[in-house]
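Undergrad: this one's structure only:
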């Protein structure tokens, strides 16, 4: 069973074979954990999100809602990525400051943080880039997402999409060309003024 594809192992697990999931977990745990750690830079937090990721994977598989055949690792990495984003959103909402009468709030603020205006601009840029990506052909969009948002190497992208490394590189190249054309056509500015 160790030689089976992810797709076959997922199928076995959905049918009740717990060993199949153990193999999937063992096969992909390092990559998933590294992706999470790369985003959060905290071992304990990365471990928590890693566990939450696989709990969500199990729930989704057991409920019969998994339908991304042949793309198990990118799907798991997308779940992890979304959980990291959720964590930072929650953390941002829960930030509190307290202190006595002689407390100086400016002593605790990180002066490198973006201003509200800068953050709005950065959010808009991110939104614009996502909209541009949505207009790409499916193969190009998939490569950009794997490379930029899942930090996958072109070798990993090639393996996950079933194409050669040169094809994966070519798709990325054409995606960038297409995005540049769209930026020019729509007069989009992708940097804060």
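TA: Thanks, I have it. All values derive from a computational prediction rather than experimental measurement.
Undergrad: could you use CA atoms for every contact and neighbour count after this?
TA: Noted.
Undergrad: would you mind listing the buried residues in the one helix or strand residue 172 maps to?
TA: Using DSSP states H and E, residue 172 maps to helix 165-186. Judged by neighbour count (16 or more other C-alpha atoms under 10 Å), helix 165-186 contains these buried residues: 165, 168-169, 171-172, 175-176, 178-179, 182-183.
Undergrad: of those residues, closest to residue 56?
TA: Set against residue 56, the nearest of the buried residues of helix 165-186 by C-alpha to C-alpha is residue 168 (29.2 Å).
Undergrad: nearest residue to that closest one other than its sequence neighbours?
TA: residue 158 (5.8 Å; C-alpha to C-alpha, 6 or more residues apart in numbering).
Undergrad: what about the one you found, how many residues close to it?
TA: 18 (other C-alpha atoms under 10 Å).
Undergrad: wait, isn't it in contact with residue 165?
TA: Yes. Using C-alpha atoms under 8 Å, residue 158 is in contact with residue 165, at 5.2 Å.
Undergrad: what does the helix holding residue 172 contact?
TA: For helix 165-186, the external contacting residues (C-alpha atoms under 8 Å, 6 or more residues apart in numbering) are 132-133, 136, 139-141, 143-144, 154-155, 157-158, 189.
Undergrad: centre of the chain to it, how far?
TA: Mean-position distance between helix 165-186 and its chain equals 20 Å (C-alpha atoms, centre = their mean, to the nearest Å).
Undergrad: next one for the comparison:
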């Protein structure tokens, strides 16, 4: 019985000059990665392109010494593929730009329960982007957004939990949304509705 070499050993062997180690990694994860990409784009040619781009990026990162070995090679490669899929959708205008209208509720994009694979991927990216933006807000604005949007509390409950008046809680939410709109425009974040 032949013992299978783990991913981290193959990565080390590749970095030491063994090109076969990279071939072994690609062969090992080919099916899983191809299926993952195809489940998002539903096109064989695009899947092959993104698969190749993924490994070009993997090779570049490895050669630059920027890969941080934590025994998590496959999740790292999947994340690269995920980002390239998102880039593909953005390039092909599948994700409309946020226009910054006051009526637009950025959280409405997070509430769609019936999502296909493409929309699920976009939703995950929006959640990541929105979380990063919320982290840039002042702490009291972060708190009111988390309580209202993620814990579904009423402003009365927020007021009771935070020890501020309802008007203060409402004001913090208003400023948080204004600041989020500014951050979205500043960072040129792509959102979909």
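TA: Structure received. What you see is a predicted model; the values in this text were computed from it and never measured.
Undergrad: how far off centre is stretch 78-98 of structure 1?
TA: Put simply, stretch 78-98 of structure 1 sits 14 Å off its chain's centre (C-alpha atoms, centre = their mean).
Undergrad: repeat for stretch 157-169 of structure 1
TA: The answer for stretch 157-169 of structure 1 is 19 Å, by C-alpha atoms, centre = their mean.
Undergrad: what do you get for stretch 131-145 of structure 1?
TA: Using C-alpha atoms, centre = their mean, the offset of stretch 131-145 of structure 1 from its chain centre is 14 Å.
Undergrad: mind listing what residue 156 of structure 2 touches?
TA: Contacts of residue 156 of structure 2 by C-alpha under 8 Å, 6+ apart are residue 166.
Undergrad: what range in structure 1 matches the helix or strand hosting it?
TA: Assigned by DSSP H and E, residue 156 of structure 2 falls within helix 155-162. With TM-score structural alignment applied, helix 155-162 of structure 2 matches no range in structure 1.
Undergrad: go through that helix and flag the buried ones.
TA: Of all the residues in helix 155-162 of structure 2, those buried under the rule 16+ other C-alpha under 10 Å are 155, 158-159.
Undergrad: following element in sequence after that helix, please.
TA: helix 166-187.
Undergrad: quick one, the helix holding residue 156 of structure 2 and helix 166-187 angle?
TA: Counting by axes from the mean of the first three to the mean of the last three C-alpha atoms, to 10 degrees, helix 155-162 of structure 2 lies at 90 degrees to helix 166-187.
Undergrad: what kind of secondary structure is residue 68 of structure 1 in?
TA: Three-state call for residue 68 of structure 1 (DSSP: H, G, I helix; E, B strand; the rest coil): coil.
Undergrad: ok, now residue 189 of structure 1?
TA: Once three-state DSSP is applied, residue 189 of structure 1 turns out coil.
Undergrad: distance of it relative to residue 124 of structure 1?
TA: 10 Å (C-alpha to C-alpha, to the nearest Å).
Undergrad: so what's residue 84 of structure 2 up against?
TA: Going by C-alpha under 8 Å, 6+ apart, residue 84 of structure 2 touches 50, 53-54.
Undergrad: check the residues you listed for burial and list the buried ones.
TA: Applying 16+ other C-alpha under 10 Å to the contacts of residue 84 of structure 2 flags 50, 54 as buried.
Undergrad: can I get the contacts of residue 84 of structure 2 in TSV including distance to residue 82 of structure 2 and secondary structure?
TA: Shown next, in TSV, are the contacts of residue 84 of structure 2 (distance: C-alpha to C-alpha, whole Å; DSSP: H, G, I helix; E, B strand; the rest coil):
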residue	distance to residue 82 of structure 2	secondary structure
50	9	helix
53	11	helix
54	9	helix
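Undergrad: any chance you could map the helices in structure 2?
TA: 7-15, 19-41, 44-63, 73-91, 117-134, 139-145, 155-162, 166-187 (DSSP state H).
Undergrad: superposed on structure 1, what's the mean shift for the second one?
TA: The reference is to helix 19-41 of structure 2. Here the mean offset of helix 19-41 of structure 2 against structure 1 after fitting is 0.5 Å, by mean C-alpha distance after the TM-score superposition for structure 1.
Undergrad: what's the nearest residue to the residue nearest to the spatial centre of structure 1 if we skip its chain neighbours?
TA: By C-alpha atoms, centre = their mean, structure 1 has its centre lying nearest to residue 81, at 3.5 Å. Nearest residue to residue 81 of structure 1, sequence neighbours excluded (C-alpha to C-alpha, 6+ apart): residue 36, at 7.0 Å.
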